[in-house]
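# For reference, the sequence and a predicted model appear below.
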Amino acid sequence: MLRMHFDIIDTLYSLPGIAIGLTLHEYCHALAAYKLGDGTAKADGRLTFDPIKHIDPIGFLFIVIAGFGWAKPVSFDPRNLAHPRRDRVIIALAGPLSNLALGIVSLFIVKLFSLAGIHISSLPLFAVYRTVFYVILYTATINLGLFIFNILPIPPLDGSHVFFSGMNLSKEKEARFMQWGTFALFALIAAERATGIDFIPIGAFVNKVVSLVL
């Protein structure tokens, strides 16, 4: 869904982008909630760029190995929000939009390499420029992928919160949607791995966009 096959070198290049992307994503959820009047995330110690506060070790390992994963979710209390429905959407979108911004900035930096006439393919495997280039390139592709993945309206992804904000569901019904949506999402990802079919070709789409820019 998010990634194709990575060898060990690709995996090493991808680690900074994954860590930064997940940390920034959850921090922006926390910041949005705090700015909108809810201090739950701040009280939980989530209003920080410390990756240890945000990254779930199992979720991180999954995204490295399987191409999907998760971080520690940021909690907020809608009772502290002036406009709960609207503010829920803002909080939900803050995370994915931070990944989009990071992806675009990283892609711009990668473009500067080619504009500067630096030919990465001609450099030794572990040359500094080559390493920096691929770390930034993977940061771009991973975070663009995280943006698209998280705005899908599938529970428990951020896009589902935007979807639910426009519906007058009871907490019980929404909880059931979240439960079944989570099951469906894992089933879809498992089916992709088992069949080799990219049912939601996020990785292929992102790679196409990146190739057009570069």
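Now that the structure is in, tell me what you want to look at. From a predicted model like this one, the values you see are computed outputs, not experimental measurements.

# all contacts plus neighbour counts: C-alpha atoms, from now on.
Noted.

# What residue in this protein is the furthest from its centre?
Going by C-alpha atoms, centre = their mean, the residue of the chain most distant from its centre is Ser122, 31.7 Å out.

# any idea how far Val213 is from that residue?
21 Å (C-alpha to C-alpha, to the nearest Å).

# same deal with Ile52?
The gap separating Ile52 from Val213 is 33 Å, by C-alpha to C-alpha.

# can you check Val89 too?
From Val89 to Val213 the distance is 30 Å (C-alpha to C-alpha).

# So for the two, which sits in the more crowded spot?
Set Val89 next to Val213 and count neighbours by other C-alpha atoms under 10 Å: Val89 wins out with 19 against 11.

# In contact with Gln179, which residues?
Shown in contact with Gln179 (C-alpha atoms under 8 Å, 6 or more residues apart in numbering): 155-156.

# Locate it within the secondary structure: which element?
In the assignment (DSSP states H and E), Gln179 maps to helix 171-195.

# List the buried residues of that helix.
By 16 or more other C-alpha atoms under 10 Å, the buried positions in helix 171-195 come out as 174, 177-178, 181-182, 188-189.

# Which single one of the residues you listed is nearest to Val64?
Lowest distance from Val64 to these (C-alpha to C-alpha) belongs to Ile189, with 14.4 Å.

# Give the next helix or strand downstream of the host helix or strand of Leu112.
Assessed by DSSP H and E, Leu112 sits inside helix 84-115. Sequence-wise, the next helix or strand downstream of helix 84-115 (DSSP H and E) is helix 128-150.

# Relative to Ala175, how far out is the residue most central in space within the chain?
Compute the mean C-alpha point of the chain, and by C-alpha atoms, centre = their mean the closest residue is Leu146, 3.1 Å away. Distance from Leu146 to Ala175, counting by C-alpha to C-alpha: 24 Å.

# do the same with Leu93
The gap separating Leu93 from Ala175 is 20 Å, by C-alpha to C-alpha.

# Asp198 too?
For Asp198, the distance to Ala175 - C-alpha to C-alpha - is 28 Å.

# Tyr27 too?
According to C-alpha to C-alpha, Tyr27 stands 24 Å off from Ala175.

# Same check on Tyr34?
24 Å.

# now do Pro153
Taking C-alpha to C-alpha, one finds Pro153 at 15 Å from Ala175.

# Against which helices or strands is the next helix or strand after the helix holding Gln179 packed?
Note on helix 171-195: by DSSP H and E, the next helix or strand toward the C-terminus is helix 202-213. Helix 202-213 sits against helix 128-150, with contacts defined as 3 or more C-alpha pairs under 8 Å, 6 or more residues apart in numbering; DSSP states H and E.

# The structure to be compared is supplied as follows:
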Amino acid sequence: MTFAATQRSRSEDRRISPVFWVLLGILGTSGWAVWAGYGNAPGFGVFLFVVAGWMVSLCLHEYAHARTALHGGDISIGAKGYLTLNPFKYANALLSFVLPVVFIIMGGIGLPGGAVYIERHRIRGRLKHSLISAAGPLVNVACAALLLIPVGAGWLDDAPGTAQIGPYEVTVLPAALAFLGLLQVSASLLNLLPVPGLDGYGIVEPWLSLKARRAVEPFAPYGLLAVFILLWQSQIGSWFFNLVYDITGAFGVSEGDIWIGQHLFRFWEL
């Protein structure tokens, strides 16, 4: 292969996918519609905005893992298509995008999604392995801050788009951002749990003994399932959501804003 061909191949490996551009287009268009109050169904606009925003954040989450792995020494990342922000390149599209959206619809919780296969044997140094695992959740943390700060600061309270909920007229865009911000906070917390199969465990795993890692390895496929059983079926779920609301509240975002956003998101119940 010639040098020019090699350069062209690398460029294609890192070219942003049309799928991601479509997601950004849906996010931008629905965001404008929600802000302007365009159309007679604000709830449907909120639904598109939240789903598109959530999927964009998942793409960025996985991109952060992949990009950090590339700089850490896994030069195979580009050939796998992980740097194109194409969600269909991830290891499991069902787990990456379908299930997270289903969980948002069912319970308003940010399910950690996406999966990129990293050839860990190419990477030297425990710190690099931890940084690769931490990169994804840090994207969710950044997204949460970017979404919640404008809402808490009241910068969007005068947006023209409004909706009638019972006897109250509410501004739609801050509510949509508040709900999407809550999803980012919940995803950040879940991903940072030191549970096998989640990024939090990936952060601490390189620092564990080989014996400990081998003992935990068989349970990795069931870690996420166990977490959600605990969240849905025990007091732990109440503690978790209280923590989520405490964090959103620290940004000045009220539970009422989030409830309105989730209520509008579930437009089929309006």
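That came through fine. This is a predicted model, so every value here is computed, not measured.

# sorry, back to before: could you save the buried residues of helix 171-195 of structure 1 as a markdown table and add columns showing distance to Asp10 of structure 1?
Putting the buried residues of helix 171-195 of structure 1 into a markdown table (distance: C-alpha to C-alpha, whole Å) gives the following:
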| residue | distance to Asp10 of structure 1 |
| --- | --- |
| Glu174 | 39 |
| Phe177 | 36 |
| Met178 | 33 |
| Gly181 | 31 |
| Thr182 | 29 |
| Leu188 | 25 |
| Ile189 | 21 |
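
# closest to Thr131 of structure 1 among those?
Ile189 (30.4 Å).

# State the distance from the equivalent of that closest one over in structure 2 to Val116 of structure 2.
Residue pairing (TM-score structural alignment): Ile189 of structure 1 is matched to Leu231 of structure 2. Distance of Leu231 of structure 2 to Val116 of structure 2, given as C-alpha to C-alpha: 25 Å.

# Buried ones in the helix or strand Asn242 of structure 2 falls within, by neighbour count?
Assessed by DSSP H and E, Asn242 of structure 2 sits inside helix 235-250. For helix 235-250 of structure 2, burial by neighbour count (16+ other C-alpha under 10 Å) applies to 237, 244-245, 247-248.

# burial count for Gly31 of structure 2?
For Gly31 of structure 2, the neighbour count with other C-alpha under 10 Å is 22.

# Double-check that it belongs to a strand.
No - applying DSSP: H, G, I helix; E, B strand; the rest coil, one finds Gly31 of structure 2 to be helix, outside a strand.

# That one against Phe47, yeah?
No - contact criterion C-alpha atoms under 8 Å: Gly31 of structure 2 and Phe47 do not qualify, at 10.3 Å.

# Tell me the residues of structure 2 aligned with the strand or helix carrying Phe164 of structure 1.
Secondary structure assignment for Phe164 of structure 1, by DSSP H and E: helix 158-165. On structure 2, the counterpart of helix 158-165 of structure 1 by TM-score structural alignment is residues 199-206.

# before we move on, back to that, in TSV: the buried residues of helix 235-250 of structure 2, plus distance to Pro18 of structure 2.
Output for these, formatted as TSV (distance: C-alpha to C-alpha, whole Å):
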residue	distance to Pro18 of structure 2
Gly237	38
Val244	34
Tyr245	36
Ile247	35
Thr248	33
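
# Nearest to Lys211 of structure 2 among these?
Closest approach between the buried residues of helix 235-250 of structure 2 and Lys211 of structure 2, by C-alpha to C-alpha: Gly237, at 31.5 Å.

# Now do the contacts for the closest residue to that closest one other than its chain neighbours.
Spatial nearest neighbour of Gly237 of structure 2, chain neighbours left out: Leu231 (3.9 Å); criterion: C-alpha to C-alpha, 6 or more residues apart in numbering. By C-alpha under 8 Å, 6+ apart, Leu231 of structure 2 lies in contact with 237-238, 240.

# circling back to that earlier point, so who does the aligned partner of the residue nearest to the centre of structure 1 in structure 2 touch?
Taking TM-score structural alignment, the alignment pairs Leu146 of structure 1 with Ala187 from structure 2. Shown in contact with Ala187 of structure 2 (C-alpha under 8 Å, 6+ apart): 109-112, 137, 140.

# so which of those hold up in structure 1?
Contacts conserved in structure 1 for the contacts of Ala187 of structure 2, counting by both residues aligned by TM-score structural alignment, their matches' C-alpha atoms under 8 Å: 137, 140.

# could I get the contacts of Ala187 of structure 2 as TSV with distance to Trp155 of structure 2 and neighbour count?
Output for the contacts of Ala187 of structure 2, formatted as TSV (distance: C-alpha to C-alpha, whole Å; neighbours: other C-alpha atoms under 10 Å):
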residue	distance to Trp155 of structure 2	neighbour count
Ile109	25	22
Gly110	25	24
Leu111	29	24
Pro112	29	27
Pro137	26	27
Asn140	22	27
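
# Show me which of the contacts of Ala187 of structure 2 is closest to Gly25 of structure 2.
Closest to Gly25 of structure 2, out of all of the contacts of Ala187 of structure 2 and judged by C-alpha to C-alpha, is Asn140, at 20.3 Å.

# What separation do you get for that closest one and Glu169 of structure 2?
From Asn140 of structure 2 across to Glu169 of structure 2, the span is 31 Å (C-alpha to C-alpha).

# likewise Leu225 of structure 2?
Distance, Leu225 of structure 2 to Glu169 of structure 2, using C-alpha to C-alpha: 40 Å.

# Ala93 of structure 2 pairs with which position in structure 1?
Alignment note (TM-score structural alignment): Ala93 of structure 2 has no counterpart in structure 1.

# Looks like Ala93 of structure 2 contacts Val101 (just checking).
No - judged on C-alpha under 8 Å, Ala93 of structure 2 makes no contact with Val101 at a distance of 11.7 Å.

# For the two, indicate the residue with more neighbours.
Val101 (21 against 15).

# Look up the closest residue to that one, ignoring the ones flanking it.
Closest to Val101 of structure 2 by C-alpha to C-alpha, 6+ apart is Val51, at 6.9 Å.
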